[in-house]
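# 3D, please:
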Amino acid sequence: MEITAAEALVRCLEEEKVEVIFGYPGGFMIPVYDALYHARIKHVLVRHEQGAVHAADGYARATGKVGVCMSTSGPGATNLVTGIANAYMDSVPLVIFTGQVPTSQVGTDAFQEVDITGITIPITKHNYLVKNAQDLPRIIKNAFHIATTGRPGPVLIDLPMDVAQTRINFEYPRQVNLKGYKPTYRGHPLKIAEAAQLIKQSRRPVIYAGGGIISSGAHEELLKLAETISAPVTNTLMGLSSFPGDHPLFLGMLGLHGTRYANIAVTECDLLIALGARFDIRAASKFDAFAPHAAVIHVDIDPAEIGKNVRVDVPIVGDVKLVLQELLPLLEKTDRSEWLVRIQELKEQYPLRYQRENGLKPQLVIETLYRYTRGEAVIVTDVGQHQMWVAQYYRFKRPRSLVSSGGLGTMGFGLPAAVGAQLGVPDQQVILITGDGSFQMTIQELATLKEQELPVKIFMLNNFRLGMVRQIQHYYCEGRYMAVDFKFHPEFITLAKAYGIKGYTVQTEEEVQEIVPQVLSEPGPVLVNCLVSPGENVLPMVPTGRRIDETFEC
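A predicted model of the protein is given here:
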């Protein structure tokens, strides 16, 4: 039986067990939307295409499944670009469909034509312009395979309207055969044995765990490794939630706004075990002075990341979960009490702290949220000071409980990502922690939140300014604050009510202690506008170009 390529697209998504699609229709995507009319897939209508890709991203991070989104051609497609780059930087598996002008018009500067495959080459793992309708099922099968294997990432499929309308004999491929694409999953046994030997010889090891632990589902192996070799664990921002935040071996996040004790421990260690991390500049700061006394073991599925920024003594290319499963039997329970005593001394000497006077402190809001959720909520953040305070003061207990933009640092990510996360994990408490700057970038997705009746709780840390930019100007521009103060804000609670969402404003510690348990128990979405101290800085902070153990303190 013949069906249109648009109908085949929907059948393919059903074969891939796609549950939800985030999208915004337009003229050149009408055939696909018509095919979706009878589909067994939920479609979520966002209010801006950027919201669609961020929602798919949040869904993927919270569930571990592929996020799917779609838009029309031209401006619809280009509105996806920031979100695609965001997913690419953080290795999030997405499949993105864009409409395109008919093939006869491609290259003619037709109405709403844009070369979206050309635009997204640097920010997708792979992309396709479909020219032959019969190829579409194979392309979709390949796209899901590429997005989820090796180092995950976004794949884009651009579908011209005439191709979508062409009738084909539908058959969904059962296998993928991609010549030249063969990710390495098993680490080299000799390198694993070499790593085991280095671990046995070390006296002061530190485990440096990144987002690869979460992508590969290696959190149990990470915990077992840390407890077996008595090694403290520090996380990158993307690695947070891969190791229990209340575990005595946990050092918190390292780097630019990491804990002082994590940064000193990495500086003093004699062995750094890097697992699924890429030595980003915000974690390592000054590459040639990072872990200066340590031998380095680096495990990553992407060979391009190994040795890219930091010298590596034992490189292991492979899936971190499988590598750890091979490594753990080679190790023995080790007592490193002297090193752990030093770690405890550092924690006691350099705890995270802040001054409680001069207004409502944002750190206190996050500590209160942690106290009432005990680390069991899914925390979604935007980007800015609030993101760093979450990383510092919220102790995550289980993987995939932090949804945040890391590599690209995308303001406006939070609200649509929270929509996607809540749809992906409907039985879990999802909390969005945002800033007044980030929140206004995608504020229209409050309509999506309400339309879907999602019980996301939003805590906006409102300081009437672009806090992180102001902080940078404070330290590096001698306090010359330029274009960071909001002279006008909308009445956020009135605005929330206009969307049918309940809202509260708090500005004292007592009000926060009262409102948090109340809001968490209420049904439906709620916005809490927290009027926080406007001059608060995120500390500790590593000055630009300095070692990570050289920090500004509170």
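
# Could you use CA atoms for every contact and neighbour count after this?
Fine.

# Any buried residues in stretch 435-450, and which?
435-440, 442-450 (16 or more other CA atoms under 10 Å).

# typed the wrong thing, it's stretch 235-249
235-245, 249.

# Please apply the same query to stretch 470-485.
Applying 16+ other CA under 10 Å to stretch 470-485 flags 470-473, 484-485 as buried.

# Next: stretch 497-515.
Result for stretch 497-515 [16+ other CA under 10 Å]: buried residues 499-507, 509, 512-513.

# before we move on, back to that, just send the buried residues of stretch 235-249 back as a markdown table, with secondary structure and distance to residue 85 too.
Formatted as a markdown table, the buried residues of stretch 235-249 follow (DSSP: H, G, I helix; E, B strand; the rest coil; distance: CA to CA, whole Å):
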| residue | secondary structure | distance to residue 85 |
| --- | --- | --- |
| 235 | strand | 23 |
| 236 | coil | 19 |
| 237 | coil | 18 |
| 238 | coil | 16 |
| 239 | coil | 19 |
| 240 | coil | 21 |
| 241 | coil | 23 |
| 242 | coil | 23 |
| 243 | coil | 27 |
| 244 | coil | 29 |
| 245 | coil | 29 |
| 249 | coil | 34 |
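
# and this one, so I can compare the two:
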Amino acid sequence: MSQTLYVYQSLARATREHGVQTMFGLMGDANLFMVDSFVRDCGGRFVPAAHEGSSVLMALAFAHVSGRVGVATVTHGPALTNCMTALTEAARAHIPLVILAGDTPVDNPRHLQSIDQRELAKATGAGFEQLRSPATVGKDVARAFYRAQVERRPVVLNMPVEFMLQDVAHDMQVLDVFTAPGGVAQGDILDNAIGMIAAARQPLILAGAGAVGAREQLIKLADRLEAPLATTLKAKGLFTGHPYNIDIFGTLSTPAAYDLIARADCIICFGTALHDFTTDRGKLMKDKRIIQIDVEPEAIGGGLHPDAALVADAGLTAETILYWLDEAEVPASGFTRELDIATLTTHPAAAPKSGDGFINFVHALERLETALPQDRVLVTDGGRFMTEVWCRISAPDPTSFVSTVNFGAIGLGLQEAVGAGLAAPDRPVVLFTGDGGFMMGGINEFNTAVRLGLDLIVIVANDSAYGAEHIQFIDRKMDPGLTEFNWPSFAGIAKSLGGDGVEVHSEAELETALAALKTRKGPFLIELRLDPNDVPRMRI
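Below you'll find the model as predicted:
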């Protein structure tokens, strides 16, 4: 039975009816009443960010870790333009989000904050839905949630401010969506793919983010073939615990694993678009058969042309291949029998060259790997330091790993750590970030983490420089002075914002910081003071 409400109340209720309990955002005159109603009338939780783009990033990580649609809200004009990098990150991460964005009055085209919000959203790769009228609130909200799920990207629902105080008859409108398409591979291409796999003597299985739900099926296929398992960065942790897991495939592989991949004669790729970093710009895929399986047609053929391409579900396809291998009594390859997995998964460390007052980054990472909570959710920012973090710091599974590098940006990590912490409130969140990234996007939201009382551990790698640029000047024997910064004490900032922090200049101080972790009572920051001339080079 319909009930007469204001439009802002109907919007809040429609959002809550889609199972949304947590909304991230920053209030303005086009969304403040809707937010208030979501909290007071619908019993929802509103998480106020310090910056509009942060709210989208928090919703992104919340969705990734929880498996639910993330929701954020901002007002119009500059509030939405502040979200452009975050929306692009979410679109390229293929994360379902709904952004409830206010808009300026339709009858005032000269409004100071007016902008074409449809074109802005489209430029980021996000979808766009217009709230058409007060009478269509339920349908328009339902359409936005539907599209976010089936298109696996953020959808901006545009809400004109003049609608908010109009009356509307609220009707519940929820579209039930089955979001796990299950295409089954069949036909001549499947036959050709199975023939290539059967003929392989050194096959390898590679899984990306699109195969995260197919872990058990891929392991069964790998065991049947006696093939090693590897993942892309975004699927990090998928095969944790398997005896023939060689970890990340590509430029982030260990030298021994890289050589092993180069020896393989057939790579069976599930749920990965095979971008340049995974394939080392195609070098790792030369002179071998490539079979690519992905439910998304646009993922196939973008990076390279496979020998067989199947637009199909990863798990079902693995089961189908396994079935026909058994039917044909194809023998196992024996490839894994010759492997020394310890060698394949050990990253070498160069001799430290740090000057006085600095700690060696690789040594610190190796110590942190064992000392940090093992049930962690791992979040990483972008930047020069992260490649070593990805190689040396483990995550329990892909859902517990949030990498903020889908757009190559820095300064997104702290915001996503907040969203991850709210999605997994009973687990500690560990964020690795650089000094430039923390200055760019971390300081303002560290206080948000304090206000929320999150169990957040922030590791700031501080070389007092923009390191990727610094090393380029050094390589060319040029003065790197323009890349160097006299930052404030990040540990001191953490304390001033209500958390705790420790500066680390030596191995002894690192041990002191790790001991202090055990009695932490809220967000805790460890600032690693690094020599800018003794930081490992990026591997991508």
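
# Overlay them and tell me the TM-score.
In this superposition the chains share a TM-score of 0.91, using TM-score structural alignment, normalised by the length of structure 2; 529 aligned residues with a CA RMSD of 2.6 Å.

# picking that back up, ok, of the buried residues of stretch 470-485 of structure 1, which one's closest to residue 311 of structure 1?
For the buried residues of stretch 470-485 of structure 1, the residue nearest residue 311 of structure 1 by CA to CA is residue 472; the value is 29.8 Å.

# Please, which helix or strand holds that closest one?
helix 467-476 (DSSP states H and E).

# now for the buried residues of stretch 235-249 of structure 1, which pair is the farthest apart?
Farthest pair in the buried residues of stretch 235-249 of structure 1 (CA to CA) is 238 and 249. Separation: 18.5 Å.

# Quick check: nearest residue in space to residue 190 of structure 2, chain neighbours excluded?
In space, residue 190 of structure 2 comes closest to residue 310 once its chain neighbours are excluded; the distance is 7.2 Å by CA to CA, 6 or more residues apart in numbering.

# I'd like the distance between the aligned residue in structure 1 for that neighbour and residue 353 of structure 1.
With TM-score structural alignment as the criterion, residue 310 of structure 2 lines up with residue 316 in structure 1. Distance of residue 316 of structure 1 to residue 353 of structure 1, given as CA to CA, to the nearest Å: 38 Å.

# The two: which is more packed in?
For residue 316 of structure 1 versus residue 353, the count of surrounding residues by other CA atoms under 10 Å is larger for residue 316: 26 against 12.

# Can you tell me the SS state at the more buried one?
strand (DSSP: H, G, I helix; E, B strand; the rest coil).

# Quick check, residue 362 of structure 1 in contact with residue 386.
Yes - with contact defined as CA atoms under 8 Å, residue 362 of structure 1 counts as touching residue 386 (7.4 Å).

# Overlap in contacts, the two.
residue 461 (CA atoms under 8 Å, 6 or more residues apart in numbering).

# So the two - more neighbours on which side?
Legend: neighbour count by other CA under 10 Å for residue 362 of structure 1 and residue 386, higher for residue 362 (27 against 24).

# Could you pull up the residues touching the match of residue 310 of structure 2?
187-188, 191-192, 297-300 are the contacts of residue 316 of structure 1 under CA under 8 Å, 6+ apart.

# closest to residue 35 of structure 1 among those residues?
residue 300 (40.5 Å).

# Quick check: that closest one touching residue 320?
Yes - contact status for residue 300 of structure 1 versus residue 320: in contact at 6.4 Å, counting by CA under 8 Å.
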